[in-house]
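Engineer: here is a sequence together with a model predicted from it:
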Amino acid sequence: MKEFERKQLLERANKEGATIGASIPDEIEVQGDPVDLQKFVFEIKRRDTIPSGERERVDEAKKNLRRERVERLSKIEDNEVSYEEGEQLVESIIGIDRALNALDQLRPVDLEQEAQVQEAADQKRWMKFLNKALGRDGKNKGIRR
């Protein structure tokens, strides 16, 4: 592969908006093992948050995807592939980036924060109930019976 072609491929692989409109590959080989990447990402993303039991699995998948991205990019950087193979690698790198973006957007479930929010809501409902029961629901301000 010619130097300008290699640079062009590297620029495409590292372009900021490269993932816009890109799709997550159905299946990809990561560290020598086939992974149903699209199915995995959609399964996790469907939940909108990462359940505590899945957090380790998602973190491991993200780590492996980042490692695979670096390995594929280095093949282009080290000029180990033809231009055609480089184009395929770039497309797979963009797909990996798209999957990583989707997984990075998920927020972990913070159980402690969720418990605090729930407790605050419970206290608010309780105070509203008490005020209504005691005749202090705001309608009779200043009037005593």
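Structural biologist: Okay, I see it. Computed from a prediction, not measured in an experiment: that's the story for all the values here.
Engineer: please count neighbours and contacts with C-alpha atoms only from this point.
Structural biologist: Noted.
Engineer: ok, the nearest residue to E29 once chain neighbours are set aside to F42 distance?
Structural biologist: The spatially closest residue to E29, leaving aside those adjacent along the chain, is V35, at 5.9 Å (Cα to Cα, 6 or more residues apart in numbering). Distance from V35 to F42, counting by Cα to Cα, to the nearest Å: 13 Å.
Engineer: second one coming, line it up with the first:
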Amino acid sequence: MDDTRDDEPLSDRRREELLERVQRKSATVGQQLPQAVEIQGTEMNLKEFVWETKRQGTVPPELRDRVRKVRAKLTAERKERKQRLESADLTAKEAEDLAQSIVGIDRAISALKNLHEPNLADSARQADVESSRRWVSFLDSILD
């Protein structure tokens, strides 16, 4: 950690450290999902949304569009916050909080990306294959 006070202006060195931190793929390891996040002026109960969706095992068809929209909004919010971290006049405390919020958003995006969205075309194809196998099995049993 940096030894500067929280209310001091953010140093270039510390800014680079924080930017490097939010860019690391491993930054979200062990990171908790944020309880809530403000996206474009609207507070969203992110943790509850992710866990409710994950609890269902797969993303139900009626929630797919909503999950995709939330991911897109989170991605846009992450980009805005990263740009702010790159160029805004911030105190050390503000920059640390901003970096932490970016990592939390990354964690939420990762959790939402890992939700299973069944591919209906693959399911239909698999059903056709199973039907064909049953039919061939039936014909084999008749012809024997």
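Structural biologist: Nice, thanks for sending it over. These numbers were taken from a predicted model, which means no experiment stands behind them.
Engineer: now what about the TM-score between them?
Structural biologist: The TM-score (TM-score structural alignment, normalised by the length of structure 2) is 0.83; 135 aligned residues with a Cα RMSD of 1.7 Å.
Engineer: need the counterpart of the residue nearest to E29 of structure 1 in structure 2.
Structural biologist: Taking TM-score structural alignment, V35 of structure 1 has M44 as its aligned residue in structure 2.
Engineer: ok, the closest residue to N45 of structure 2 other than its chain neighbours - contacts?
Structural biologist: Excluding the flanking residues, the one nearest N45 of structure 2 by Cα to Cα, 6+ apart is A36, at 4.3 Å. With contact set as Cα atoms under 8 Å, 6 or more residues apart in numbering, A36 of structure 2 has these partners: E43, M44, N45, L46, K47.
Engineer: let's see that with 6 Å instead.
Structural biologist: The contact partners of A36 of structure 2, by Cα atoms under 6 Å, 6 or more residues apart in numbering, come to M44, N45, L46.
Engineer: also G95 of structure 1?
Structural biologist: When contacts are counted by Cα under 6 Å, 6+ apart, G95 of structure 1 touches I24, P25.
Engineer: which element is the equivalent of it over in structure 2 on?
Structural biologist: Counting by TM-score structural alignment, G95 of structure 1 corresponds to G104 in structure 2. Assigned by DSSP states H and E, G104 of structure 2 belongs to helix 92-113.
Engineer: once aligned to structure 1, how far is that helix on average?
Structural biologist: Superposing on structure 1 and averaging over aligned pairs (mean Cα distance after the TM-score superposition for structure 1), helix 92-113 of structure 2 comes out at 0.9 Å.
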